[in-house]
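Enquirer: got a sequence here, can you build the structure:
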Amino acid sequence: MKVAFKQWFISFVILTILLFGETTIAQKGKGVDQCNETLTNKKGTCDANQCKTACAKRHKTGLGMCTNGEDNNKGKVICICHYQCPR
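Expert: A predicted model of the protein is given here:
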């Protein structure tokens, strides 16, 4: 009788730990939206280092990347700043 109880108790503890872990992971990912902002300079071009620096200045957690422009930019290379949206 005691052996069966120990196995049941150990299984219960392991299951509980796994469920708490899954709940924590799910809550961390919840509500994390990514926003994008187009940053432009006077020349209308994109330098990777300047793009990263400008993005970090505006948004502490921002990551700036140079990419081909959208249709309204007629294929120019522009700086896009990706950052976590404010709540």
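Enquirer: make it CA atoms for all contacts and neighbour counts henceforth
Expert: Will do.
Enquirer: H82: neighbour count?
Expert: 19 (other C-alpha atoms under 10 Å).
Enquirer: leaving out the residues flanking it, which one is nearest to it?
Expert: Nearest-residue entry for H82: N36, 4.7 Å, with adjacent residues in sequence omitted and distances by C-alpha to C-alpha, 6 or more residues apart in numbering.
Enquirer: second chain to compare with the first, below:
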Amino acid sequence: PLSVIFGWPIVLEFLSGAHDLDVHFIETNPRHNLPVLLALTDTWNDVFLRAHARTVTPFTEAFAHFPRFAAALEAQACGSPVDRHN
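Expert: A predicted model of the protein is given here:
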């Protein structure tokens, strides 16, 4: 779990940020709503540009393995089997 790797203060900060983004999504006009704009951009890239990939770039060494985790999470959400050791 994240709490073992990063500690509870970091997990609580992460959850606080997730809550802030949830509030932003609910309360912000769609023209300025980051989750809506990202979803629309993703749909545009996928459907019209046929760009089926996205880039996840870690901004600090602590997140060096996050791109692999994000790829596995997306594959799992799409129903693909995930091997924890790859």
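Enquirer: work out the TM-score between the chains.
Expert: Superposed pair, TM-score by TM-score structural alignment, normalised by the length of the second structure: 0.27. Supporting alignment: 29 aligned residues with a C-alpha RMSD of 3.2 Å.
Enquirer: picking up where we left off before, and the residue nearest to H82 of the first structure, how far from L19 of the first structure?
Expert: Distance of N36 of the first structure to L19 of the first structure, computed by C-alpha to C-alpha, to the nearest Å: 34 Å.
Enquirer: L38 of the second structure: which element?
Expert: helix 34-47 (DSSP states H and E).
Enquirer: buried ones in that helix?
Expert: Applying a neighbour-count criterion of 16 or more other C-alpha atoms under 10 Å, one finds D42 buried in helix 34-47 of the second structure.
Enquirer: next structured bit after it?
Expert: Toward the C-terminal end, the helix or strand that comes next after helix 34-47 of the second structure (DSSP H and E) is helix 66-77.
Enquirer: the residue nearest to H82 of the first structure touches Y83, doesn't it?
Expert: Yes - when contacts are counted by C-alpha atoms under 8 Å, N36 of the first structure is listed as touching Y83 (6.5 Å).
Enquirer: and these two? which has more neighbours close in?
Expert: Between N36 of the first structure and Y83, Y83 has the larger neighbour count (other C-alpha under 10 Å), namely 20 against 14.
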